[in-house]
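*Asks:* sequence-free structure coming up:
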């Protein structure tokens, strides 16, 4: 029996016809940028789900969680929860990943922001040209559009 077979009865009982209700009735609802259950098998998609679950956690320089993060602290924490270890800084993380092209990027890949050859920021690719990241002092973990073309992508294996 399909998971969508009971959608009409669920919706009529609830009296809700929104797309959100359909998503909840038909599948597990995840935070924006997270992937469905079929894709959750990779470390990257697991890390993506962890990062999304930290939405709103405050930025703190040098913090690696579980309640405060800097950019590389969020990626380190998220991948650790997904069963993978990463080094501490964004530049070290870049050097540890398998580099992929923008055309080959997938949700769960790391996005490295650079100036010249220096990496200065990292986030987790969420799809649709967006990342989960912990941007700067005074901000919180959030989903945001990639704002520059000066990025490289890396996949954690």
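*Replies:* Thanks, I have the structure now. What you see is a predicted model; the values in this text were computed from it and never measured.
*Asks:* please count neighbours and contacts with C-alpha atoms only from this point.
*Replies:* Fine.
*Asks:* which parts of the chain are helices?
*Replies:* With helices called from DSSP state H, the chain shows them at 7-14, 19-26, 43-53, 71-81, 90-96.
*Asks:* dump these into JSON lines; add distance to residue 108 and mean neighbour count as well.
*Replies:* Compiled in JSON lines, those are given as follows (distance: least, CA to CA, whole Å; neighbours: other CA atoms under 10 Å):
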{"stretch": "helix 7-14", "distance to residue 108": "30", "mean neighbour count": "13"}
{"stretch": "helix 19-26", "distance to residue 108": "22", "mean neighbour count": "14"}
{"stretch": "helix 43-53", "distance to residue 108": "4", "mean neighbour count": "26"}
{"stretch": "helix 71-81", "distance to residue 108": "9", "mean neighbour count": "25"}
{"stretch": "helix 90-96", "distance to residue 108": "14", "mean neighbour count": "19"}
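*Asks:* for residue 146, find the nearest of the ones you listed.
*Replies:* Residue 146 lies closest to helix 71-81 among those, at 14.2 Å (CA to CA).
*Asks:* for comparison:
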């Protein structure tokens, strides 16, 4: 002898709705396929100032940047919230040394534009490109051009890995 239980239609609809609701609460609707790295974040913030004018001693996009003022501003205003020293020499003292062949997005790249002292710093973006405040403003440059390659002094990683 078999027995079956018949539930009223409204109760069945209510139970189904509750089960679907519980499932939705405990199941993410979207799975993140990839997350933004610290390096990507810093570069994206740096790109916002592309075209900003050069100003000796400058450290903001409204009045202009010099090289170390630019990197200091970008790292401070990005989600990384890293306070860098004001000078290229001071920034070079931070972080972990990185070989040129192992550069990652967000690494600081340093140059001796006067031939002897650290005078310039930029933010590496990948594929041999870096962002830097030059005499003609904030722009992308290729680390592999003769000018930058001849003046390359090293790189540092200050971002979390």
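*Replies:* Thanks, I have the structure now. Predicted model only: the values in this text are computed from it and were never measured.
*Asks:* superposed, what's their TM-score?
*Replies:* TM-score of the superposed chains, computed with TM-score structural alignment, normalised by the length of structure 1, equals 0.68; 117 aligned residues with a CA RMSD of 1.7 Å.
*Asks:* possible to save the helices of structure 1 as a markdown table with distance to residue 145 of structure 1?
*Replies:* Shown next, in a markdown table, are the helices of structure 1 (distance: least, CA to CA, whole Å):
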| stretch | distance to residue 145 of structure 1 |
| --- | --- |
| helix 7-14 | 33 |
| helix 19-26 | 22 |
| helix 43-53 | 14 |
| helix 71-81 | 15 |
| helix 90-96 | 19 |
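*Asks:* quick one: which of those is nearest residue 106 of structure 1?
*Replies:* It is, among the helices of structure 1 and with distance given as CA to CA, helix 43-53, at 8.6 Å.
*Asks:* buried ones in stretch 148-157 of structure 1?
*Replies:* By neighbour count on 16 or more other CA atoms under 10 Å, the buried set for stretch 148-157 of structure 1 is 151-156.
*Asks:* that one: how far from the chain's middle?
*Replies:* How far stretch 148-157 of structure 1 lies from its chain's middle: 13 Å, per CA atoms, centre = their mean, to the nearest Å.
*Asks:* residues touching that stretch, excluding its own?
*Replies:* 43-44, 84, 94, 96-102, 105, 108-115 (CA atoms under 8 Å, 6 or more residues apart in numbering).
*Asks:* next: stretch 74-85 of structure 1.
*Replies:* Contacts of stretch 74-85 of structure 1 (CA under 8 Å, 6+ apart): 43-44, 46-48, 50-51, 64-66, 86-88, 110, 122-124, 133-134, 156-157.
*Asks:* what does stretch 86-95 of structure 2 give?
*Replies:* Against stretch 86-95 of structure 2 from outside (CA under 8 Å, 6+ apart): 67-69, 72, 84-85, 110, 118-121, 155-159.
*Asks:* and stretch 97-117 of structure 2, end to end?
*Replies:* Distance across stretch 97-117 of structure 2, first residue to last, is 18 Å (CA to CA, to the nearest Å).
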